[in-house]
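Q: Okay, here's the prediction I keep looking at, along with the sequence it came from:
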Amino acid sequence: MKLFLPKQHGAWAMLIIPFWLSVVASGFRWQQIPLFMGWLLLYLATFPMLQMVKGKKVSFYRKWTVIYLIPALLLLMIPLWARPSIAVFGLLMLPFFVINVYFSKKKQDRNLWNDFSAILVFAIGGLASGFLPNGEMNSGTILVFITSILFFVGSTFYVKTMIREKKNVTYKWISWIYHAIVPIAFLIIGYWIVAISYIPSLIRAIYFYGKPYTMKQVGILEIVNAALFFIVIVLAIN
């Protein structure tokens, strides 16, 4: 049976980076492995679940929701048993998931606010990962939360200027100004290593703008950029 997987490839980086940066920031505990696997399967379950609310191929999407959701919940029981208070992060995600449901029902999955909502959900997943080992969030975990959100918001602006809004001059300037402000802000408050992590994003937002890249090429460049961000933030929190 061929797996039914989400088509939003950028979401994989949003899922992985905040989670594992938080592991680096808080320290590793073996329960983070089933937490990650459960978190991954929960994400896989939400994709067909959101497709189901559109009212088409309901039985197909229901089947895949159940296939992913049951093992997700079983795996998540392991970290929940070790740290019951981690459930609060699931509650924090719910309002943003409701927003995703709303835009999915409206068939506006690419809406900017829907993207921002998804970014926050993944960032909260990172907080859960950082909270699990000691039952608290240290400064490194909070830094990961903030920097991840800022990075993926910038990525969202950039991808839109390359694909769906490539002829929209307003989006271009929003993207360029945003990508310039973020590293400058971190330099001003003294986080120069964090500021460096956003320089590749600034360069690619300006240099690659207007180039006739395919969606696949844009995605590959974003994978490289995300990897650079991950490495530099690891240096920043150590």
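A: Yep, that arrived.
Q: from here on, contacts and neighbour counts on C-alpha atoms
A: Noted.
Q: Now find how far off-centre stretch 156-173 is within its chain.
A: 19 Å (Cα atoms, centre = their mean, to the nearest Å).
Q: Show me the contact partners of that stretch.
A: 115, 174-175, 205, 209-211, 213, 215, 218 (Cα atoms under 8 Å, 6 or more residues apart in numbering).
Q: okay, now the one to match up with it:
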Amino acid sequence: MTQSSAHTETKAKPKRKKGGNAGWIPDQHGAWVMVIIPLVVGISVARPALIHVPLAVAWFVGYFAFFAAGLWMKARGPRKQRYVAPLVTYGIICVIASAVVVAMRPTILIFALVFGPLVAVAIWEAWNRRPRSLASGESTVLASCAMIPVTAWAAGDPMTTRLWVSTVVIALYFCGTIPYVKTLIRKRGDRAWFIGSVAYHLVAAVAVAVFAVAGLVTFLAVPAFLVVALRAWWMPWHAERRGTPWRPRTIGFGEMAVTVLVLVAALIPPVA
């Protein structure tokens, strides 16, 4: 699997060990790409800097803390206690790493205006036991994509047009994966979700084509997003036609290939 927390829907249901996840190690493997890629893309578009070390620690441990917090909010009664240790441990480490980042680059606090509302939505949905809602998924995806400009800002690099366009292109793709995956798993056979997903992907493809014509992104991004839009239609359509859902493993491997395709298209500079 390669996508956001919403994409954990594509995981095969494992045989849980007695007691379940203790909150120390996130088992939502699909979220890892959404944690790793923004940091890598930001550094690739900008430049590596020492501040990226504490920033990476704060970002990764922050994800661990968020995962533990989700389990804590979901649990009832005495079971809540088992998640306190990982939540507090990761929370303290995240605060310390974040403090180091702020000390090195105080103006990075401006991004609290972006992350604050997005994280608040995700926490609200988790608190109301809707961690896989569309609002929760999109808010976490957008927060992840916001890390691309954050890495550049942290290093003191200028907020170039290329940086913002790369961020938008990657966000367009990742935001679309949430409704797409739902049409294959939880919303399989739901006509409204299918139409909405396909419509979104067509609009995203048109937007990328406009960027390409304007010279803001390489023209390779256009066929890449056409492939993305095609798979948003064909995968659920074919599953319904044959009467058999796609295996989570197949969906995951397919998304790996598409993700690489989009990343390459987003990172290649447009021809002047």
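A: Now that the structure is in, tell me what you want to look at. Nothing here was measured: the structure is a model prediction, and the numbers come from that model.
Q: TM-score of the superposition?
A: Laid over one another, the chains give 0.89 as their TM-score (TM-score structural alignment, normalised by the length of the first structure), with 238 aligned residues with a Cα RMSD of 2.3 Å.
Q: coming back round to it: buried among the contacts of stretch 156-173 of the first structure? Need that as a selection in ChimeraX.
A: For the buried members of the contacts of stretch 156-173 of the first structure, the matching ChimeraX selection, counting by 16 or more other Cα atoms under 10 Å, is:
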select :115,175,205,209,218
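Q: Quick one: map residue 175 of the second structure onto the first structure.
A: In the first structure, the residue paired with residue 175 of the second structure according to TM-score structural alignment is residue 153.
Q: I figured residue 118 of the second structure was touching residue 142, is that so?
A: Yes - the pair residue 118 of the second structure / residue 142 is scored as a contact, 7.5 Å apart, by Cα atoms under 8 Å.
Q: do you know how far residue 199 of the first structure is from residue 179 of the first structure?
A: Distance from residue 199 of the first structure to residue 179 of the first structure, counting by Cα to Cα, to the nearest Å: 8 Å.
Q: Next: residue 45 of the first structure.
A: 33 Å.
Q: What span of the first structure is stretch 52-65 of the second structure aligned with?
A: Counting by TM-score structural alignment, stretch 52-65 of the second structure corresponds to residues 32-45.
Q: Give the buried residues for that stretch.
A: 32-36, 38-45.
Q: and if you look at stretch 211-228 of the second structure?
A: 211-212, 216-228.
Q: Distance from that stretch to the middle of the chain?
A: On Cα atoms, centre = their mean, the centre of stretch 211-228 of the second structure falls 21 Å from the chain's centre.
Q: and what of stretch 177-185 of the first structure?
A: The answer for stretch 177-185 of the first structure is 20 Å, by Cα atoms, centre = their mean.
Q: from the buried residues of stretch 32-45 of the first structure, which is closest to residue 141 of the first structure?
A: residue 32 (14.3 Å; Cα to Cα).
Q: Now do the contacts for that closest one.
A: For residue 32 of the first structure, the contact set (Cα under 8 Å, 6+ apart) comprises 23, 79, 129, 132.
Q: ok, for the first one, nearest residue in space, not its chain neighbours?
A: The spatially closest residue to residue 23 of the first structure, leaving aside those adjacent along the chain, is residue 130, at 5.8 Å (Cα to Cα, 6 or more residues apart in numbering).
Q: Just say helix, strand or coil for residue 113 of the second structure.
A: With DSSP: H, G, I helix; E, B strand; the rest coil as the basis, residue 113 of the second structure sits in helix.
Q: That one: neighbouring residues, count only.
A: By other Cα atoms under 10 Å, 9 other residues sit near residue 113 of the second structure.
Q: separation between it and residue 29 of the second structure?
A: Remark: distance between residue 113 of the second structure and residue 29 of the second structure (Cα to Cα) = 28 Å.
Q: how about a markdown table for the buried residues of stretch 32-45 of the first structure, with distance to residue 227 of the first structure and secondary structure added?
A: Converted to a markdown table, those look like this (distance: Cα to Cα, whole Å; DSSP: H, G, I helix; E, B strand; the rest coil):
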| residue | distance to residue 227 of the first structure | secondary structure |
| --- | --- | --- |
| 32 | 21 | helix |
| 33 | 21 | helix |
| 34 | 23 | helix |
| 35 | 22 | helix |
| 36 | 19 | helix |
| 38 | 23 | helix |
| 39 | 20 | helix |
| 40 | 19 | helix |
| 41 | 22 | helix |
| 42 | 24 | helix |
| 43 | 21 | helix |
| 44 | 22 | helix |
| 45 | 26 | helix |
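Q: Nearest to residue 234 of the first structure among these?
A: residue 32 (17.7 Å).
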